[in-house]
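> could you work out the structure for the sequence below:
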Amino acid sequence: MSDNSENPRSGAAGRTAAVIPAAGRGVRLGPGTPKALRPLGGTPMLIHAIRALTQARAVSLVVVVAPPDGTEEVRAALYAHPLPDDAVEVLVVAGGENRQESVRLGLAALPDTVDVVLVHDAARPLVPVELVDAVAAAVRGGRPAVVPALPVPDTVKEVKPGEGGEPEPVVATPDRSRLRAVQTPQGFDRATLAEAHQRLADEPGEGATDDAGMVERLGAPVVLVPGHQEAFKVTRPLDLVLAEAVLARRRATDGF
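Sure, this is the predicted structure:
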């Protein structure tokens, strides 16, 4: 029998849980099924994301935040695509009107034994398990907020928004070497993330779309770790084509 003190899931030093906000409708992928439940290789994207998180050594609980009227639909997808018998527990809770509120509701569903939280986009179904564990390990190492990221390959222009379809004037060209494209899962000390959501809950607007950005506004340090090319976000139809190709390669080479 193995020593539980060496198992990241044992709870000896606190538990790590993942929250998946999946309450969005994803209109850019077209009408119909909510984006998180769009099929990828015959399996909903959300199920792929859940599998990656439950296979990570660090994660002991996954909370899926479903559309307010879609919890049964998500539970049905889990029933139709069962996880391995040794998979960690998965809870499904109802989300809110925007991503920020959904993450807050996911945090509220976590037991007190959880002290590290990973927040992961359902629309990043092919995130490698190794990246999940790397983010969790960096938080365990004492960082209050950890974000996986990749260098930006293209030159980026800052513009003044145009009106009525007019060309947009360029106002600056940021130094590309200092820019990074962030991914998920983003990892946090639970107390830090909970404070950010509590303090910024009543701000006007449509809510934050980046939890690390909320932590930055508290003045807490946020660090980046290397991301992964396959942790890309499926937002538009062409992204879904790429995801299908990556999944087909994995199945052919790894038996995924």
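> going by C-alpha atoms from here, please, whenever you check contacts or count neighbours.
Will do.
> quick one: end-to-end distance for stretch 215-234.
The first and final residues of stretch 215-234 sit 25 Å from each other (C-alpha to C-alpha, to the nearest Å).
> name the residues of that stretch that are buried.
For stretch 215-234, a neighbour-count test (16 or more other C-alpha atoms under 10 Å) marks 215, 220, 222, 224, 226-228, 231-234 as buried.
> now the helices for the chain?
Counting by DSSP state H, one finds helices in the chain at the ranges 45-55, 71-80, 99-108, 129-140, 190-199, 211-218, 237-254.
> what is the orientation angle of the fifth one with helix 99-108?
Meaning helix 190-199. Orientation check (axes from the mean of the first three to the mean of the last three C-alpha atoms, to 10 degrees): helix 190-199 against helix 99-108 gives 130 degrees.
> before we move on, what about the second one?
Relative orientation of helix 71-80 versus helix 99-108 (the same axes, to 10 degrees): 60 degrees.
> which residues touch helix 71-80?
Helix 71-80 is contacted by residues 37, 44, 47, 66, 92-94 when judged by C-alpha atoms under 8 Å, 6 or more residues apart in numbering.
> now that helix, how far from the centre of its chain.
19 Å (C-alpha atoms, centre = their mean, to the nearest Å).
> export the contacts of helix 71-80 to a markdown table and append columns for neighbour count and distance to residue 183.
Converted to a markdown table, the contacts of helix 71-80 look like this (neighbours: other C-alpha atoms under 10 Å; distance: C-alpha to C-alpha, whole Å):
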| residue | neighbour count | distance to residue 183 |
| --- | --- | --- |
| 37 | 20 | 20 |
| 44 | 20 | 20 |
| 47 | 24 | 18 |
| 66 | 26 | 21 |
| 92 | 20 | 23 |
| 93 | 22 | 23 |
| 94 | 19 | 24 |
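> hang on, isn't residue 236 packed against residue 29?
Yes - the pair residue 236 / residue 29 is scored as a contact, 4.9 Å apart, by C-alpha atoms under 8 Å.
> would you do the same for the sequence below? I want to compare the two.
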Amino acid sequence: MSDESRPHRTAAVIPAAGRGVRLGPGAPKALRTLGGIPMLIHAVRAMARSRAVSLVVVVAPPGGTAVAEVRRLLDEHALPERTEILVVPGGETRQESVRAGLEALPADVDAVLIHDAARPLVPVDTVDSVIEAVRGGAPAVVPALPLADTVKEVEPGMPGEPEPVVATPVRARLRAVQTPQGFDLATLLRAHEKIAVDGEGATDDAGMVEQLGVTVVVVPGHEEAFKVTRPLDLVLAEAVLARRRATDVY
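Predicted structure coming up:
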């Protein structure tokens, strides 16, 4: 079968190798439970609910028995049978883990979503809108929401000390970016090959693509696709999940 006639696939990569220290001591963030189910499982299900996603790659912590443990966790929970699930070891940074997930993709994948395991409640309509924009020709797509608060740019100081304001960006031009972020796979691979980020590495794949000079477009995000980072976020996520279950939406 020629490249032109071969069906193309969309995959999702979920880096789940971080510890999520801001949620406090305990299990890694992706394994914290939400409604009695690990957030990672919610995130995998959120990607698999899209019929356009045929493969989900979960990137586990590096070393030891982490891959086997994550695989066992996935096997313990019901997931859509039509969706293939792979588990691969990650790296020391998020950027390294995303790259490990990309390298695990088969040759027939040409579009990829990168999704935070800590955004367990993203609706399928948001996932589908990102995929539709990529399939429509956009090399990079992010879901995002307008900001409710005015934002100040400051000169960072010592913790606890007053910080001088240096600018007030125009709020109408700002967006709070969510995931999944969608990409033409070749474009994202090029970004990971060419953009070297020191220290903790890149935390925003779309930002790496921007550095290539490639246009990133925004589609509407959703208020329930928030990131569970702090204990209060977990309380809110539990409330959203309880409402969904009560109304048979979940």
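> sorry, back to before: out of the helices of the first structure, deepest packed?
Burial of the helices of the first structure is given as mean neighbour count (mean count of other C-alpha atoms under 10 Å); helix 45-55 ranks first at a mean of 23.
> equivalent range in the second structure for it?
Residues 39-49 of the second structure are where helix 45-55 of the first structure lands when matched by TM-score structural alignment.
> just give me how far that stretch sits from the chain centre.
Using C-alpha atoms, centre = their mean, the mean C-alpha position of stretch 39-49 of the second structure is found 11 Å from that of the whole chain.
> list the contacts of that stretch.
With C-alpha under 8 Å, 6+ apart, stretch 39-49 of the second structure has contacts from 12, 14, 16, 29-33, 53-56, 74, 77, 79-80, 83, 115-124, 127.
> nearest to residue 181 of the first structure, of the buried residues of stretch 215-234 of the first structure?
Within those, distances to residue 181 of the first structure taken as C-alpha to C-alpha reach their minimum at residue 227, with 8.9 Å.
> what residue of the second structure takes the place of the closest one?
By TM-score structural alignment, residue 227 of the first structure lines up with residue 221.
> quick check: its match touching residue 124?
No - assessed by C-alpha under 8 Å, residue 221 of the second structure is found out of contact with residue 124, at 11.1 Å.
> just flag the most distant two among the buried residues of stretch 215-234 of the first structure.
Pairwise distances across those peak at 29.6 Å for 220 and 234 (criterion: C-alpha to C-alpha).
> buried ones among the contacts of stretch 39-49 of the second structure?
The neighbour count (16+ other C-alpha under 10 Å) marks 12, 14, 16, 29-33, 53-56, 74, 79, 83, 115-124, 127 as buried among those.
> measure the residue of the first structure positioned farthest from its centre to residue 130 of the first structure for me?
The C-alpha centroid of the first structure is most remote from residue 166, which lies 35.1 Å away (C-alpha atoms, centre = their mean). Distance, residue 166 of the first structure to residue 130 of the first structure, using C-alpha to C-alpha: 45 Å.
> for the most centrally placed residue in the second structure, give me its contacts.
Central residue of the second structure (C-alpha atoms, centre = their mean): residue 115, 1.8 Å from the mean position. Neighbour list for residue 115 of the second structure: 12-15, 43, 179-181 [criterion: C-alpha under 8 Å, 6+ apart].
> so of those residues, which ones are in strands?
Among the contacts of residue 115 of the second structure, DSSP state E puts 12-15, 181 in strands.
> could you identify the most distant pair in these?
Counting by C-alpha to C-alpha, the most remote pair of those is 15 and 181, 12.6 Å apart.
> common neighbours of the two, please.
Shared contacts of residue 15 of the second structure and residue 181, counting by C-alpha under 8 Å, 6+ apart, come down to 114-115.
> who's more crowded, these two?
In this view residue 15 of the second structure and residue 181 are compared by other C-alpha atoms under 10 Å, and residue 15 has more residues nearby, 31 against 26.
> spatially nearest residue to the residue nearest to the centre of the second structure (excluding sequence neighbours)?
Distances taken as C-alpha to C-alpha, 6 or more residues apart in numbering place residue 180 nearest to residue 115 of the second structure, at 4.3 Å, with adjacent residues excluded.
> aligned partner of that neighbour in the first structure?
Using TM-score structural alignment, the partner of residue 180 of the second structure in the first structure is residue 185.
> was I right about its match contacting residue 145?
No - counting by C-alpha under 8 Å, residue 185 of the first structure stays clear of residue 145, with 10.9 Å between them.
> so stretch 101-115 of the first structure matches what in the second structure?
Residues 96-110 of the second structure are where stretch 101-115 of the first structure lands, counting by TM-score structural alignment.
> give me the residues contacting the matching stretch.
The contact list for stretch 96-110 of the second structure (C-alpha under 8 Å, 6+ apart) reads 6-11, 13-15, 17, 57-59, 88-91, 114, 184-186, 189, 192, 201.
> redo that, cut-off 6 Å
Outside stretch 96-110 of the second structure, the residues that touch it by C-alpha atoms under 6 Å, 6 or more residues apart in numbering are 8-10, 13, 15, 90-91, 185.
> in JSON lines: those, plus distance to residue 149 of the second structure.
Conversion of the contacts of stretch 96-110 of the second structure to JSON lines gives the following (distance: C-alpha to C-alpha, whole Å):
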{"residue": "8", "distance to residue 149 of the second structure": "41"}
{"residue": "9", "distance to residue 149 of the second structure": "39"}
{"residue": "10", "distance to residue 149 of the second structure": "35"}
{"residue": "13", "distance to residue 149 of the second structure": "31"}
{"residue": "15", "distance to residue 149 of the second structure": "29"}
{"residue": "90", "distance to residue 149 of the second structure": "36"}
{"residue": "91", "distance to residue 149 of the second structure": "35"}
{"residue": "185", "distance to residue 149 of the second structure": "34"}
